[in-house]
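Novice: Pasting the sequence and the predicted coordinates here, then a few questions.
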Amino acid sequence: MNDKYAVVDIETTGSSPKNGDRIIQIGIARIENGEVVSTYSSFVNPEKKIPPFIQELTGISNDHVQNAPLFAEIAEDIYRELEGTVFVAHNVNFDFPFLQGELKRLQLPLLKNKKADTVEFARLMFPTALSYKLSEITLELGIELSHAHRADADAYATAELFLACCRKLETLSQVTIKQLHKRCFRLKSHLAPLFFEALKKADRLVTTTNPTEEVVTSAEFPSYPETIEEKVTLLREVYSTVEQRPSQFDYMDTVKQALDTRSEIALEAETGIGKTIGYLVPSLAHTQSTGKKIIISTYTNTLMDQLVEGELAKLQSVYLHSFTVAKLKSFTHYLDRGLLAMRLDSPDESYDESFSLMQVLVWLTETKTGDLSELNTTGAGQLTLDKLRKQRRTPGIQGDFYEQIVEKAKQASIIVTNHAMLVHHPESLQFIQSDVDALIVDEAHHFLTAVQSASEKAISFTDWKYLFSQFGFHEATQVGFKLAQILGSNKDLLRIAQRLELVNHLFDELISQLSNTVGKTKSSYGSSKVTVPLSGTQNLFVDFSKEVNEVVQKFEELLYRYPVDNVIVREEVNYWIRELRTVAYDWEEFMTHLESQASWLDADKRSIPSSFIFRQRQLDWKEEIERSLTPYRGKSSIIWTSGTLTVPNHPWFILDQLHLPKDTPLRKFYAQESFYSGARVFVVNDVPDVTQVDQTTFIESIADVIIQTVQASQGRTFVLFTSQDMLRKTVELIEDSGLLEDYLFIAQGMNAGSKMRMLRTFQRFQKAILFGTTTFWEGVDVPGEALSTIIMVRLPFTNPDDPYFKQKAARLTAEGENPFSKLSLPEAIIRFRQGFGRLIRNSEEKGAFIILDRRIQTKSYGREFLVAIPNVPKEELSTQSMVETLESWYNS
């Protein structure tokens, strides 16, 4: 490490020196020859009061800085510490300009140091990290950060992070570093010398293949435990403490019987049964005795990861090599090495592309799967990753990630997939279907959701405009421009250009008419979002859809008539034409089924037309369900299981929608009453009735309850919403209040990252609040004290103005049924049960389930929600009484 580095962190009274904000503490750690050689820190008198929220965040009070030197008095010290160094900071574009602002204010010489950003460096060297916030990335890497948001501690931790990045760089192979060095000059940080030094040291060669892991087998998984004593003994091998749960053992026996008889059965297992281990034990014993495979399908990739990394990993750690597990997703999740090679050989078109390719190169040295979802990329970087995804299977290509997954699945005992794969890509499972003896559909109540999304169309205005803009002729990155450079003055290309203009014109006309309709549509009070049904508008789409398809056809004819020899250009053009072909098909299908399916436009009146999203969804899915189950029904066991498969008074509500045969046995398994001894339900009775006040008043009220509840429970709280708009406004109001400054806010739709990343962050910090909508209502395991409180803002009814719901309700009405009792209420109760199910995950836990929707008291149907959850203490009380009860209860 030839350069000297000064790692700097500052704490300030605010974010802008131009607005009068000042430095209150500075910390500097100097690095020479790969080691921290000195540190410097000082409080700084800002000559103004420190805002309360800054005091809470940093722990720096007005007393700390009262007798501290002014910035002018330590300026010489800072110059001396920074002299001859590269200026390093975690988000250098905050610290460096802020220091410059202070120097400029005092009319002192400005800094001329080169800059390096540890956020950028860490994102490169640790591309799968959950988060790049200093407190979180240091925790993940095992770097001590004794006091976050104190400049001296932050500067030292940032220096250690910088050195960790340097060490990681030097572990990479020569070939990888060469590829990184080629692109490092496009980085925003002064990191190029580090890549050059690492390249000089590198003497290893990159491994370009990721060979299939050899499957090693040893002792077999035990035969199925028939007696209670045998079951307890087996489970104690996996868990240090095992409670005897008669219902769990009954559930296990039922699964075993279904496997033995190749039956189809539906099983509801309440939280506390131990459903997952309940079906895994008989499944593993069955595969050992028969040599056949079992497919387990769950709702999301997150739940797949939880299953494989949770219960299955525990079982594998005890019964080493006795069974193998394969996760099977669509091939589009995986990297195509051939596409990557072509991309690496072509000039990068932007900083984002260079950066994403550099992340991929580092990730390739450590990934075992090639699953691109492992990467933590920005939104702009996702476009680069999309260009690297497999578009088709390529058997026989050495080192192909997806083919390695396929080979592993051929040898695996248990194959874990998701409902979408089962429904979208049933053909992808054909290579193992003859060896499958059972299909277990976990989170079965969501199978219908997966079927619905299989053919659901959603076309956004911004996505379409961006896609279509790629076909222009004016910029070097556009398809038309690239083809014109190769084909020259070409009449066929000219005709395509004219058609592109026509498509643009037709789309603008379509949008103009819909914008008028949206502008006249009334939105609910306090909201700018509207939903516009599109039935009766088919004539608007006909010409546009036809011309889009014509453009695709003309491009394909052009490429057939005039082959493009340049491999890079050809692949780039083919990528965009594939994308256009897909959306052209969606537009055609959208137009064709506009009247027969639920079709609508989502819009925000504040941003017309950029907020427009065209949506369409089928109403009946019987054929799709039967097609996905045909390979298994009558040949293998099919076990439908869920924690919430039924609704009181409507036991077949979900099974009817899944079109299960009427003779399918349905069994329910209940947890012991003692399992929920630590749960309490509170109905807050002084929150305004959501149906009687405007949204702003309701949000102000619930924000107050949330603040008081979080303060009483010390965080560890889920707040569940039914509306993303209400979630956002509530979070913003709480943030503006400054009353929860020392808590970490994790808000779905506002924070970047996947659901799994958000959950892991939530579990890592005690003082954390997670604000979530629909997808956080179910299928989330947060064991232990990480979650102690759930606040349900509204009963989870579907919006009655939702076009899909309205069309389904209209169909029920035409059949003489009551849409509320047959559809709306059962759906809401299912979600309600799922929300409660997040609270208690073992009998040692204590948790409060707080309901802020007065309808549970005032409406006749309110009791149906409360009887649908386990029999735990339920109280109606005021906010103040509830908070006092929580404080004494949690502290008891």
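Specialist: Arrived safely, thanks for sending. Residues are numbered from 1 along each chain as shown.
Novice: C-alpha from now on. contacts and neighbour counts both.
Specialist: OK.
Novice: how about the strands of the stretch 601-750 of the chain, start to end?
Specialist: 613-617, 637-642, 666-669, 679-684, 717-720, 744-747 (DSSP state E, counting those that start in this stretch).
Novice: Tell me which of those strands lies nearest to Ile791.
Specialist: strand 717-720 (4.7 Å; C-alpha to C-alpha).
Novice: what's the residue lying closest to Ala6 once chain neighbours are set aside in contact with, if anything?
Specialist: Closest residue in space to Ala6, ignoring its immediate chain neighbours: Arg30 at 4.5 Å, by C-alpha to C-alpha, 6 or more residues apart in numbering. Listed by C-alpha atoms under 8 Å, 6 or more residues apart in numbering, the contact partners of Arg30 are Lys4, Tyr5, Ala6, Val7, Val36, Val37, Ser38, Thr39, Glu81, Ala159.
Novice: Reformat the strands of the stretch 601-750 of the chain as TSV; add distance to Ala326 and mean neighbour count.
Specialist: As requested, the strands of the stretch 601-750 of the chain are exported to TSV (distance: least, C-alpha to C-alpha, whole Å; neighbours: other C-alpha atoms under 10 Å):
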stretch	distance to Ala326	mean neighbour count
strand 613-617	32	22
strand 637-642	19	24
strand 666-669	29	17
strand 679-684	37	21
strand 717-720	32	24
strand 744-747	32	19
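Novice: Include distance to Phe590 when you put these into a markdown table, please.
Specialist: Shown next, in a markdown table, are those (distance: least, C-alpha to C-alpha, whole Å):
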| stretch | distance to Phe590 |
| --- | --- |
| strand 613-617 | 7 |
| strand 637-642 | 33 |
| strand 666-669 | 38 |
| strand 679-684 | 44 |
| strand 717-720 | 33 |
| strand 744-747 | 33 |
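Novice: I'd like to know which of the ones you listed is closest to Tyr299.
Specialist: Of these, nearest to Tyr299 by C-alpha to C-alpha is strand 637-642, at 10.7 Å.
Novice: Next up, a structure to set beside the first:
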Amino acid sequence: MKKNPIYAVVDIETTGTDPQVDRIIQFGCALIENGEIVTRFSTDVNPGRSISPQIQHLTGITNKQVNKAPYFEDIALTIHHLLAETIFVAHNIYFDYSFLNKELQRCGAPELKIPGIDTVELSQIFFPTEKSFRLGDLSESFGLIHDNPHQADSDAQVTAEVFLMLEQKIRRLPLLTLKMILSLSDQLGMETGAYINRIYEEMKEHPDSLKDGLQVIDGLVLRKKDLAYFESAVYETEKYPLSKKQKERVFSKQLTYRKEQSRMMNDVYKHFTDGEEKNLFIEAATGIGKTFGYLFPISYFAQPEKPVIVSTVSIMLQNQLFDKDIPFTNRFAERKLQATVLKSHRHYLDLQRFRETLKNPLKQKQYALYQMRVLVWLLETETGDLDELQLINFNHIFWRDTAHRGTDLLKKDDPLYKEDFVRFLYKKAEQSNLLIVNHAFLMQESFRKQPLLPKQASLIIDEAHHLPDVVKRTALQTIPIYGFQKRVTQAREEGQLFDQAIELLEKLPEEKRYVELYSRTLLDIVEDLKDFAYELEQLLNVNRRDQLQESVIEKLQFDQLSLEGEKLIRKIEMYLNDLEEVQRKVRLEIERQLESFSVSERMKLTELFQLFSEVTHLAECFDIFVNQWDAHWVKEYRTDKKGLTVLAVNDLSAGIIKKASWYPDYEHILYTGGTLVFGKNRDYLPNKLGIDDFSVKVLSDPYDYEQSARLYIPKLPIDIHEVSDAEFAEYISKTVQEAARQEDRPILVLFTSHEVLRKTYAHLHQPMMNEGREVLAQGISGTREKLLKRFYHSKNSILLGADSFWEGVDLPGDSLQLLIVTRLPFENPNRPLVKAEYAYLEAQGINSFTGEALPKASMRLRQALGRLIRSENDHGVLLVLDRRLVRTKYGKRMLRALPKKLPVEDLTLEDTMASIHEFFKEKG
């Protein structure tokens, strides 16, 4: 590269993505020299064809706008001359560079042969904790002005600004880190690596000393960790403020006193300091300030020796507690809450394992991108928590190689041992008076050999209504037969796990022989499991051509298994017993000799131990599947989307948390959430959790639903329970289109069936897109997080969701005002597992409909309403297309479970639409 190169930051807009048939409609370029944007050039381009409504909606570029613009043939040479002798820069260069070249060639202009740099790859490396690397998301995150996204001049300008920020960030890096990134950069596209090299060579001429807060350990530059020791006053100065006057003095006019929140605070404080009952349930609607309602009182008694544990439903809510709610509470608490978020070790980077990947890097682009990204992240993170990297999943082989496997397998004499993130986490936890976990982590405590939570603690379970479902998921055990076969086949391939382990165990000849035997026996088990699955198929009359099958196997049915099936059971059990004995001996000897193995050798042994754990799990699950027939065990034969067999074991009694090993450890437990009771029935959730020592308190809802909300149940021209899925989807789409054409605002449509959702999307997508309305659909348009983000930032998108979209969706203010519920959220009673669960309840003398199905559906409907009204300033409409809500006795019970003053309108569809319009008109 030249000493002072000129960078041409380019963006093009096109009629589509295929350069054979599509054409450029806009070209934008910003030239950068010596770290400044020196000139800009942009032009519309006449594509010589019509621009589709979708592209017009996306870009804002109309047919009328481009009709008088020059054709690309007229400006091809101008663009070629403009870019000559520059370095081409683009956000996703592979599209812009190749499409532009195809157009230049088509018009007879010379092909571009200039070097190119991709700002997407650079952003992924040097901005490691960004949620998204789309240009619009980066510009929003960095506070850049981006008035016209998807228009070439605006996109080129913003890309140029991002590029300049990238260069500034790179030049601030330690030289050692940049050198390591450079050693991996041959995997980057085009001349992106050469660009990093040029900066490195320039920085090498004037090296800076290492910045404060950084340190070099065994060749890695790391951020120094600051362990905050817990401090408490020697003398107690303030007692908990019970009265309104005392609280107002503490809040000091910075916080409005709320009667119901104060009541919650007092209840929480009394429960944990002198409560007689073990379990207290508090239902507190959104808007009361529930989280502050329990954090403030616990600050008066939480100590590291007796911490408070808060369990919530998701990692996202864990982070919200830590980043937002605790700092807010500490503004008012005299005794500060010092919190640590506890996650299982697999959420953290293992520094020793990461360093080994750098010694022998895998020549694969995504692997190298992750390595470079982590090298930058290590300068910024104190925790090593992989969730900081904002990735959707960690399925890539890189994370398998570098995710933490627990402190037992760390090499103690390694320089990085003292810097280990999980060890630091445990040290922080010891200095904390508040530990934050999620429900899944809490439930896993029963299965850990070494407990991670302290026994002398108080426990708060927030979002407690999720607990039964989390317990159910945690307790589910599966044998993915073909997935296990694939795992074993890969492990036995030449040069893979078993070859590596056998080579490592040369110095342990007896263990080496055991592993060779283990490998052969696994192959026998795989074949026998496949044969066993075939015998089950014969027993259940499974049609292999039907995908996504679910069959529950009952004892009487299983007793009819063929003689061959019985023989296979005994054979598989014998093999599994043998394998478990081999595992025990091999693991014992390896652990005894562990210090003699290097970190890279331990990485391979960890993979072997992981396989051992999978076999142990398989043995436990298989034993339950064929031998345990107590009423609470439900066995399933399933096929997945690919038609592959999975055997599953469900424990219907798992929700009885009194059986959990951690339950006796806590003297007092608080359960709180927005929907814990069903109408006058306050015992639903405690009964479901198997708790008999409890009290329930319900705090008054703070919202004026009479003014802020409406519930409409329109009279329909069809009976939705008499029509096919296709007819129902068509009707829903017509209703949504009518609402969308009338109300120019975001609409959330909730489904109970993914099939109906997909069919509705097929009807809605094109006509709404033609009218400039984006339709987003779960399972079609991206991940849940991406859908919610796009919906939140849109002015009038339509979002179709099921399952998780009924709750836990925070869309405040104007981002959601119209919610359509297509069908009451009952579980499908014909699903084999649901049917088995209902049968289990009936056998216990519990009416499955009134005791389970109805409360669960009612609480879900309340949660849906909670998506609309989340603050005193919110207003919104809930439109329910299921007439059972007004036609049936149980529907009326569901209505009574909703807020008392919520106006309910039972009108024709035409009058409903008119009334909705009038309501929104009144609200401005």
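Specialist: That came through fine. Computed from a predicted structure; not experimentally measured.
Novice: what's downstream of the helix or strand hosting the residue nearest to Ala6 of the first structure, the next helix or strand?
Specialist: According to DSSP states H and E, Arg30 of the first structure maps onto strand 23-32. Note on strand 23-32 of the first structure: by DSSP H and E, the next helix or strand toward the C-terminus is strand 35-43.
Novice: for that next one, packing partners?
Specialist: Applying 3 or more C-alpha pairs under 8 Å, 6 or more residues apart in numbering; DSSP states H and E, one finds that strand 35-43 of the first structure makes contact with strand 23-32, helix 151-171.
Novice: Check which helices and strands the helix or strand just after the longest one is in contact with.
Specialist: Next along the chain after helix 151-171 of the first structure, taking DSSP H and E as the criterion, comes helix 174-183. Helix 174-183 of the first structure is packed against helix 192-201, helix 351-364, with contacts defined by 3+ C-alpha pairs under 8 Å, 6+ apart.
Novice: Let me know which of these is the nearest to Arg392 of the first structure.
Specialist: Comparing these by C-alpha to C-alpha, helix 351-364 comes nearest, at 20.3 Å.
Novice: Which part of the second structure matches that closest one?
Specialist: Following TM-score structural alignment, the aligned partner range for helix 351-364 of the first structure in the second structure is 365-378.
Novice: Let me know the secondary structure of the residue sitting nearest the centre point of the second structure.
Specialist: The residue lying closest to the centre of the second structure (C-alpha atoms, centre = their mean) is Ile392, at 6.2 Å. Secondary structure assignment for Ile392 of the second structure (DSSP: H, G, I helix; E, B strand; the rest coil): coil.
Novice: Now which residue in the first structure aligns to Ser733 of the second structure?
Specialist: Per TM-score structural alignment, Ser733 of the second structure is aligned with Ala703.
Novice: which stretches of the stretch 351-500 of the first structure form strands?
Specialist: Going by DSSP E, counting those that start in this stretch, the stretch 351-500 of the first structure shows strands at 414-418, 436-441, 457-460.
Novice: Can you add distance to Phe195 of the first structure and mean neighbour count and give those strands back as TSV?
Specialist: Below are the strands of the stretch 351-500 of the first structure laid out as TSV (distance: least, C-alpha to C-alpha, whole Å; neighbours: other C-alpha under 10 Å):
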stretch	distance to Phe195 of the first structure	mean neighbour count
strand 414-418	40	25
strand 436-441	49	24
strand 457-460	41	19
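Novice: hang on, the earlier thing: please identify the buried residues of the match of helix 351-364 of the first structure?
Specialist: Tyr367, Ala368, Leu369, Tyr370, Gln371, Met372, Arg373, Val374, Leu375, Val376, Trp377, Leu378 (16 or more other C-alpha atoms under 10 Å).
Novice: quick one: the strands in the stretch 51-200 of the second structure?
Specialist: Taking DSSP E, counting those that start in this stretch, the strands of the stretch 51-200 of the second structure run over residues 87-90, 116-118.
Novice: so can I have CSV of these showing mean neighbour count?
Specialist: CSV is the format used below for these (neighbours: other C-alpha atoms under 10 Å):
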stretch, mean neighbour count
strand 87-90, 26
strand 116-118, 24
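Novice: Switch the ones you listed over to CSV; also include distance to Glu527 of the second structure.
Specialist: Supplementary listing: the strands of the stretch 51-200 of the second structure in CSV, determined by distance: least, C-alpha to C-alpha, whole Å:
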stretch, distance to Glu527 of the second structure
strand 87-90, 52
strand 116-118, 48
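Novice: So which of these is nearest Val880 of the second structure?
Specialist: It's strand 87-90; of the strands of the stretch 51-200 of the second structure, that one is closest to Val880 of the second structure (C-alpha to C-alpha) at 47.1 Å.
Novice: just how off-centre is stretch 396-415 of the second structure within its chain?
Specialist: 23 Å (C-alpha atoms, centre = their mean, to the nearest Å).
Novice: so Lys846 of the first structure sits right up against Ala679, yeah?
Specialist: Yes - contact criterion C-alpha atoms under 8 Å: Lys846 of the first structure and Ala679 qualify, at 5.7 Å.
Novice: which neighbours do these two share?
Specialist: In contact with both Lys846 of the first structure and Ala679: Ile840, using C-alpha under 8 Å, 6+ apart.
Novice: re earlier: output the strands of the stretch 351-500 of the first structure in a markdown table; the columns should cover distance to Phe447 of the first structure.
Specialist: As requested, these are exported to a markdown table (distance: least, C-alpha to C-alpha, whole Å):
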| stretch | distance to Phe447 of the first structure |
| --- | --- |
| strand 414-418 | 9 |
| strand 436-441 | 8 |
| strand 457-460 | 18 |
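Novice: Tell me which of these lies nearest to Gly310 of the first structure.
Specialist: The nearest among the strands of the stretch 351-500 of the first structure, by C-alpha to C-alpha, is strand 414-418 at 12.6 Å.
Novice: Please tell me which residues of the second structure that closest one aligns onto.
Specialist: Going by TM-score structural alignment, strand 414-418 of the first structure sits over residues 434-438 in the second structure.
Novice: Show residues contacting the matching stretch.
Specialist: With C-alpha under 8 Å, 6+ apart, stretch 434-438 of the second structure has contacts from 302-304, 307-315, 318, 322, 337-343, 429.
Novice: In strands, which of those residues fall?
Specialist: Val308, Ile309, Val310, Ser311, Thr312, Ala339, Thr340, Val341 (DSSP state E).
Novice: give the contact list for the fifth one.
Specialist: Neighbour list for Thr312 of the second structure: Gln318, Ile436, Val437, Asn438, His439, Ile461, Asp462, Glu463, Ala464 [criterion: C-alpha under 8 Å, 6+ apart].
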